[in-house]
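*Asks:* no sequence on hand, only this structure:
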């Protein structure tokens, strides 16, 4: 653990932030290499990558652009719920520590921080994300804007480092943005179970879920007319080019994000527009694509309200609060460990 206090340029004092680092330099590249070998290089297996590789610096900026598109409703709807019900959430959980998974800029979480502070119990904020540099910046911004709040940033991967944060008082874990939908059902079950194992009775989980709706609206949200989502999706190929010295031609892949009725998820795909062989010099491999072959880069599950409650209950988490936006597009569920 290292203290994050220091000086900025021009002698300005940086806010005091403590940091706990579980992801070391080189970890991400080693994980990427292993996943590419398994996800792209096994003949006869559908090609797939984890959505986390979409979010390098450029990808994160593109996703921020996506959240501002008129077709993409989830971010606006979740913010609407928090504006309306953050105080209700704060009263129901009475948390002393707020943990935010995949914290990003913590913009929406500030609504929770404000409400928890107004209720009088908040002592610590723990933003949790995989990017150390980005996390340090956002953690320092929160510390600067909330004097007296102990900000302890944790650099980790929620697939491997859940629960590796300091405990003091009642805990609320916030997993916002509908990110839980990027986990397929078995992965979600394991996630909820691991999280619940590290919680004490009375601790809470606040999870955001995108609800099922008309297929035309879902298609529009992930296939925007401006092509921002297409650029975001293709950016993963640039990540592979940079990290593995690959020679993907992003323009030789078409973005498509249809709704899978059987699995009840939107599936982000890159479709090869021609037969091609891609070099991966860092792995001493080639990857062959047939014309029309699909590389799946993300799933985004959509939910029935009862389904969310059942999945939480299976992990020993009792849903005690449920809120939607006025249009019923998105939901926040508060569950407590009993």
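*Replies:* The structure has been received and is ready for your questions. Not measured: the values here are computed from a predicted model. Numbering: from 1, shown residues only.

*Asks:* please make it C-alpha for all contacts and neighbour counts, starting now.
*Replies:* OK.

*Asks:* list the buried residues of the host helix or strand of residue 310.
*Replies:* Using DSSP states H and E, residue 310 maps to helix 305-314. Using 16 or more other CA atoms under 10 Å as the test for burial, helix 305-314 gives 305, 308-309, 311-313.

*Asks:* helices or strands next to that helix in the packing?
*Replies:* helix 185-197, strand 317-324 (3 or more CA pairs under 8 Å, 6 or more residues apart in numbering; DSSP states H and E).

*Asks:* for residue 133, which of those is the nearest?
*Replies:* helix 185-197 (25.3 Å; CA to CA).

*Asks:* let's bring in a second model and compare:
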């Protein structure tokens, strides 16, 4: 059974990551790539965030899956055939959401392909799934899914359902959403018409949104600052994370939460052999989280060649899942 971690041939190389870091910090509005949140410590902190009272997203999504997993799984390509279907999960930090589809009464899945940039997360998924689901073919891929990638030979020709849960797609600017959806169409085309289930955090009042990104316990602040520790590790940096203040801001014009790290004083940092200057009050923009409307996301997906073939929400209408076909 090919359940070892696939070589990360399509993952970003260290020199590419350094280039992204330096390019972002060289902008007038300094930025860092949000994918750098998810080192081992960052993954642990994010798991804590999902359990916070302010962070409604995971609870709403789980409620949606508890209600609709059977219906969603029944819509997978190959559901009426004997050959089985592959569930291809993007950003699979753990298997808990994918398993809800795999275990659905109507599920046709015989293969599971978790894709994540963190090999340690994939190793843990494989260990657990070998015990909990020994009959499922496991083919994890360690890669940056924002780059072109191919499914392993054992599953490439199976009908497949892509699965992108959480609200990670909200971290992408509209142009990047289109680019990602185009890549997914290419990846999933080998077994027939591409199919993708994608989660979106729906637009709502900022009074509900902002606390989800600036919790009272400070876990999100620690998560945000941890990106600087990760940069220090990757790029021989000298950031003092405690010298930056976490900020979560609602941008009404663009329909997004922005996370920033603000320098309250002037300071100098070394990164990758370069000197980076901060003036008092200057920020590093670390993440966007776009909040989509149902129709707005359908229109965005259509520009990447997808059409809507289903939509579900949790009982409170906080979170949605689109079924797209391409």
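*Replies:* Arrived safely. These numbers were taken from a predicted model, which means no experiment stands behind them.

*Asks:* mind checking the TM-score on these two?
*Replies:* Here the TM-score for the pair of chains, by TM-score structural alignment, normalised by the length of structure 2, is 0.92; 316 aligned residues with a CA RMSD of 1.8 Å.

*Asks:* picking up where we left off before, residue range for the helix holding residue 310 of structure 1 in structure 2?
*Replies:* The alignment of helix 305-314 of structure 1 onto structure 2 (TM-score structural alignment) spans residues 294-303.

*Asks:* tally of neighbours for the equivalent of residue 183 of structure 2 over in structure 1?
*Replies:* When structure 1 is aligned by TM-score structural alignment, residue 183 of structure 2 is paired with residue 194. If you count neighbours by other CA atoms under 10 Å, residue 194 of structure 1 ends up with 18.

*Asks:* I'd say residue 194 of structure 1 and residue 160 touch.
*Replies:* No - Residue 194 of structure 1 is not in contact with residue 160 according to CA atoms under 8 Å; the separation is 9.6 Å.

*Asks:* gap between stretch 93-112 of structure 2 and the chain center?
*Replies:* 18 Å (CA atoms, centre = their mean, to the nearest Å).

*Asks:* contacting residues around that stretch?
*Replies:* 43, 62, 65-66, 69-74, 76, 78-80, 84-89, 114, 116, 118, 121-122, 124-125, 135-140, 155, 163, 165 (CA atoms under 8 Å, 6 or more residues apart in numbering).

*Asks:* mind checking which of the residues you listed are buried?
*Replies:* The buried subset of the contacts of stretch 93-112 of structure 2 (16+ other CA under 10 Å) comprises 43, 62, 65, 69-74, 76, 78-79, 84-89, 114, 116, 118, 121-122, 125, 136-140, 155, 163, 165.

*Asks:* now, which of these lie within strands?
*Replies:* If you go by DSSP state E, those have 85-89, 114, 116, 137-138, 163 in strands.

*Asks:* what sits against residue 165 of structure 1?
*Replies:* 20, 126, 154.

*Asks:* near the last one, how many other residues are there?
*Replies:* Taking other CA under 10 Å as the neighbour definition, residue 154 of structure 1 ends up with a count of 30.

*Asks:* map it onto structure 2.
*Replies:* Match for residue 154 of structure 1 (TM-score structural alignment): residue 141.

*Asks:* tell me the contacts of that match?
*Replies:* 5-8, 113-116, 122.

*Asks:* got it, and residue 39 of structure 2?
*Replies:* 118, 230 are the contacts of residue 39 of structure 2 under CA under 8 Å, 6+ apart.

*Asks:* distance of it relative to residue 231 of structure 2?
*Replies:* Counting by CA to CA, to the nearest Å, the gap from residue 39 of structure 2 to residue 231 of structure 2 is 10 Å.

*Asks:* could you do residue 206 of structure 2 as well?
*Replies:* In terms of CA to CA, residue 206 of structure 2 sits 30 Å off from residue 231 of structure 2.

*Asks:* helix or strand for the aligned residue in structure 2 for residue 232 of structure 1, which one?
*Replies:* Using TM-score structural alignment, the partner of residue 232 of structure 1 in structure 2 is residue 223. Taking DSSP H and E as the criterion, residue 223 of structure 2 maps to helix 219-235.

*Asks:* that helix vs structure 1, average distance?
*Replies:* Here helix 219-235 of structure 2, set against structure 1 after superposition, deviates by a mean of 1.1 Å using mean CA distance after the TM-score superposition for structure 1.

*Asks:* contact partners of that helix?
*Replies:* Contacts for helix 219-235 of structure 2 (CA under 8 Å, 6+ apart): 14, 18, 21, 36-37, 39, 41-42, 45-46, 48-49, 213-215, 237-242, 244-247, 259-261, 271-272, 286.

*Asks:* check stretch 55-65 of structure 2 too.
*Replies:* 49-51, 97, 100-101, 166-167, 199, 201, 211-213, 312-316, 318-320.

*Asks:* and with 7 Å instead?
*Replies:* Defining contact as CA atoms under 7 Å, 6 or more residues apart in numbering, one finds that stretch 55-65 of structure 2 is touched by 49-50, 100, 166, 212, 313-314, 318-319.

*Asks:* of those residues, just the buried ones, PyMOL syntax please.
*Replies:* Only the buried entries of those go into this PyMOL selection, using 16+ other CA under 10 Å:
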select buried, resi 49+50+100+166+212+313+314+318+319
